[in-house]
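Trainee: I'd like to go over a predicted model; first the sequence, then the structure.
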Amino acid sequence: MDTELLRTFLEVGKTRHFGRAAESLYLTQSAVSFRIRQLESQLGSPLFSRQRGNVHLTPAGERLLPYAESILQTWGRARQDVSLSENYMEQIALGASSSVWELSGISEWINASHQTLPEIAFRMESVSRQDIVRALLEKSIDLAILGDPPKVEGFKLKQVANFEFKLIATQPGISFRELAAIPLAYLDWSTRFSIEHARITELQRTPLLHASSSNVVVNFLSHNTGMAYLPEPVVSQHIDSGKLFLVDDAPVMEQSLYLCWNEDNEKIDSINQLASVPFELSTASDD
C-alpha cells in the first residue's frame, strides 16, 4: 500500500474538493484524481461520489477513513522509531486528551521522566478519550494519561493524582442559587464527571459552549458572561489573578488521574520505569 495514496484520500475527504486537495498537496488536480483511481482500483470500490460541485465519501470511503488515519499514524511512528539516533534506545508514545495535556503539572512530569530515562525519546499524541483504549490495543500509543480508568483485560492502571473540579463564574459574588440566569459552558472531561454534572439540577440546560479543551472554555469565559466546572490545576491561576471567580457554595467534584498501559507491549520495561516517576499536579496557589 502506497501511503501517499492514503494521504491523498484523506485530503480529498477533508476538503471535499479535488482542486483544493491538489493545492494542499502541491500536486496537479489530474495527479490527485489518478491517485484516487489507483486506490479505488486496489480496493475494488469507489471511495467518492463525484457529482458536480458535490464530492463526498461513499459508504466504502467512510469505512476506509479510520483505517487510513491509523495506517498513516502508525507509519509515521514507525519511521521515527527506525530512524532513532544512536543516542536513544527507543521511543515511547504518550497519549492523552487535549484537556489532560493542559493540566498544570503534566509538563513537569514529562521533564522528570526525561531526567529519569534520558535514553528514551518521547512522542506526545492528542487522542480523544473515546479512542484511548483502541490506541493502546493497537499500540499506536504506549502509555495513556486519562481520567476514566478503562476495565480491559491485560491493561495496567496506576492512580497518580487527585484533584477537584470547581464551579467558576465570570462575575464575583455569585451564589449557587443565582445560577439559573447565567449561561453554562461545559467541558467534556470524563464519564464520571458527566454523571456528577448531570446530578446537579441547577445545571440541567443546553450549554452555550460544549468543548473538549479546558483552555477553550477558559478563553470563552474570559470574553463572555458565563460559568463552568473546570479542573483546579487549570483554572486556579485565573482565580488568583482575579480574572475568574469561584462560586463558593457550589458542590466540588473530586476527580482522579490515571496512567494506563497495555502489558502486552515490547517496551514494557521502559513503560514500567516511566510509570514509577513521581507525578504531581500543581495549582498557582502551590507555587
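Mentor: Noted; the coordinates are in hand.

Trainee: contacts, neighbours, all on C-alpha from now
Mentor: Fine.

Trainee: what ranges do the strands span in the chain?
Mentor: Assigned by DSSP state E, the strands in the chain fall at 48-51, 54-57, 90-96, 120-126, 143-146, 155-169, 185-187, 209-211, 227-231, 245-246, 253-262.

Trainee: In addition, the following structure is provided for comparison:
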Amino acid sequence: METELLRTFLEVNRMHSFSQAAENLSVTPSAVSARIRQLEGEIGRPVFRRNSQKVSLTPAGERLLRHAQGIVQAWERAQRAAGEDERTQIVVAGVASFWDIFLQEWLNRVYRELPGVAPWVEVSTAARVADKLIQGEVHLGFLYSPPQHAGLVLREVERMKLVLVSTRAEQTAVEALAQDYVFVNWGTVFSSQHDRQFPHRPPAAARSNSGQVALRLIQAAGGGAYLPLALVRRELEDGRLFRVEDAPVFELHAYAAWSARGEHAELVERMLEFL
C-alpha cells in the first residue's frame, strides 16, 4: 500500500471534507476521491460515510485510523534514517509562497554556511505545517499564523506588503476583482481582512495557495491578484504589471516556529541567524 493513500485518508478524516483535504494536499478533489477509492479497494470495504454535510469514518475506517498515523510516521522516519550520514538532518517545512519569496535564499545560505546540516525540506499548507510541528515531525516550520501551542517557540521573521496588481493598466479595485481575479490564500488573517474590504466581490476566476503560481497564471492569461511587493517589483518596474492604486495594501507576517525542547533547538536557532 502506498503511504500517499494513507496520508490522504488521514487528511480527509482530519478535515471531514474531500474538498478541504484536496486544498490542503494541493491536489484536485477528484484525485483525493480516486486515492480513497484505491485505498478502499485494497482494504476491501469502505472507510468513509459520505453525505451532503460531512464525511465520517465507517467502523473499518476507525480501525484503520488507529494504525495509519503510525505507519506514515514510521515511513517518514525510515526515509530520513536511510539518508543519514555524518550531517545532522533538520526537517524544515514552510508554506509554498514563503519559499517563493524569501525561504529559498535563506536555505541556500544555510546550505553553504552550515555544511554539517542536511536539510529535509517540505513545501506544504499552513495547516499541515502546524500539525507536523505539534506532532514533533518537523524541527522548524514557517507559517502565516503560527499555532499557539505550549512548548513551541515563535519568532516573527519577515513582514511583506501584499499589493493588488493587474496585467491591465489603470484598473480600479472593483474592476480588477471583477475580471480574471486570482485569489491567493495568504492565510486566515488575510482572508478575513480581504472579505471585510471586498464583501460584495464576485467569485474569483481561480484560486491558489502559491503566489508564484498566481503570478505565472495572470502573466499567461491576464488578470489580477494580491501578491507580495517583493515578488512583483521587477514586473512593476518593467511595465509588465500595474498597481491597482485604489486597492488597500495588506501586511503579511511570516513566523518561524520550533520546539523549545527539541533535540536540535540550538542548531535551529543558529540556522535562523541567516534570515
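Mentor: Perfect, thanks for sending it. Keep in mind it's a predicted model, so treat the numbers as computed, not measured.

Trainee: Give me the TM-score for these two chains.
Mentor: Overall, the chain-to-chain superposition scores 0.75 on the TM-score scale (TM-score structural alignment, normalised by the length of structure 2); 244 aligned residues with a CA RMSD of 3.2 Å.

Trainee: Format the strands of structure 1 as JSON lines; extra columns: mean neighbour count and distance to Ala78 of structure 1.
Mentor: Output for the strands of structure 1, formatted as JSON lines (neighbours: other CA atoms under 10 Å; distance: least, CA to CA, whole Å):
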{"stretch": "strand 48-51", "mean neighbour count": "14", "distance to Ala78 of structure 1": "29"}
{"stretch": "strand 54-57", "mean neighbour count": "17", "distance to Ala78 of structure 1": "28"}
{"stretch": "strand 90-96", "mean neighbour count": "21", "distance to Ala78 of structure 1": "10"}
{"stretch": "strand 120-126", "mean neighbour count": "16", "distance to Ala78 of structure 1": "12"}
{"stretch": "strand 143-146", "mean neighbour count": "24", "distance to Ala78 of structure 1": "17"}
{"stretch": "strand 155-169", "mean neighbour count": "18", "distance to Ala78 of structure 1": "23"}
{"stretch": "strand 185-187", "mean neighbour count": "23", "distance to Ala78 of structure 1": "34"}
{"stretch": "strand 209-211", "mean neighbour count": "15", "distance to Ala78 of structure 1": "32"}
{"stretch": "strand 227-231", "mean neighbour count": "26", "distance to Ala78 of structure 1": "35"}
{"stretch": "strand 245-246", "mean neighbour count": "22", "distance to Ala78 of structure 1": "46"}
{"stretch": "strand 253-262", "mean neighbour count": "20", "distance to Ala78 of structure 1": "18"}
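
Trainee: Nearest to Ala68 of structure 1, out of those strands?
Mentor: strand 54-57 (13.4 Å; CA to CA).

Trainee: Residues in contact with that closest one: which ones?
Mentor: 13, 16-17, 47-50 (CA atoms under 8 Å, 6 or more residues apart in numbering).

Trainee: For those residues, name the two members farthest from one another.
Mentor: Distance extremes for these: the farthest pair is His17 and Leu47 at 13.3 Å, using CA to CA.

Trainee: more neighbours, these two?
Mentor: Comparing His17 of structure 1 with Leu47 by other CA atoms under 10 Å, the one with more neighbours is Leu47, at 24 against 17.

Trainee: List the contacts of that one.
Mentor: 36, 40, 57-62.

Trainee: okay, and stretch 163-173 of structure 2 goes to which residues in structure 1?
Mentor: The alignment of stretch 163-173 of structure 2 onto structure 1 (TM-score structural alignment) spans residues 166-176.

Trainee: How about residues contacting that stretch?
Mentor: The contact list for stretch 166-176 of structure 1 (CA under 8 Å, 6+ apart) reads 221-222, 224-232, 243-253.

Trainee: what's the matching residue for Ala118 of structure 2 over in structure 1?
Mentor: Per TM-score structural alignment, Ala118 of structure 2 is aligned with Ala121.

Trainee: Test my guess that that match contacts Ser83.
Mentor: No: under the contact definition of CA atoms under 8 Å, Ala121 of structure 1 does not touch Ser83, with a separation of 11.4 Å.

Trainee: Provide the count of other residues in contact range of the corresponding residue of structure 2 for Asp240 of structure 1.
Mentor: The alignment partner of Asp240 of structure 1 in structure 2, by TM-score structural alignment, is Glu237. Counted with other CA under 10 Å, the neighbours of Glu237 of structure 2 add up to 10.

Trainee: Check the gap between Glu237 of structure 2 and Gly116 of structure 2 for me.
Mentor: Relative to Gly116 of structure 2, Glu237 of structure 2 is positioned 40 Å away (CA to CA, to the nearest Å).

Trainee: Please enumerate the helices of the stretch 151-287 of structure 1.
Mentor: Remark: helices assigned in the stretch 151-287 of structure 1 by DSSP state H, counting those that start in this stretch are 191-198, 214-223, 232-240, 268-275.

Trainee: what's in contact with the first one?
Mentor: When you say that, I think you mean helix 191-198 of structure 1. 148, 188, 203-204, 253, 255.

Trainee: with the contacts of strand 54-57 of structure 1 in mind, which one is nearest to Asp131 of structure 1?
Mentor: Nearest member of these to Asp131 of structure 1, counting by CA to CA, is Gly13, at 20.4 Å.

Trainee: what number of residues lie near the closest one?
Mentor: Gly13 of structure 1: 20 neighbours (other CA under 10 Å).

Trainee: Contact partners for the residue nearest the centre of structure 1?
Mentor: Central residue of structure 1 (CA atoms, centre = their mean): Ser97, 2.5 Å from the mean position. Ser97 of structure 1 is in contact with 126-129, 146, counting by CA under 8 Å, 6+ apart.

Trainee: ok, now how distant is it from Val152 of structure 1?
Mentor: Note on Ser97 of structure 1: its distance to Val152 of structure 1, by CA to CA, is 19 Å.

Trainee: Same check on Ala68 of structure 1?
Mentor: The value you get for Ala68 of structure 1 to Val152 of structure 1, if CA to CA is used, is 25 Å.

Trainee: With neighbour numbers in mind, choose between these two.
Mentor: Neighbours were counted for Ala68 of structure 1 and for Val152 using other CA under 10 Å; Ala68 has more, 18 against 11.

Trainee: Can you name the residues that contact the more buried one?
Mentor: 6-7, 10.
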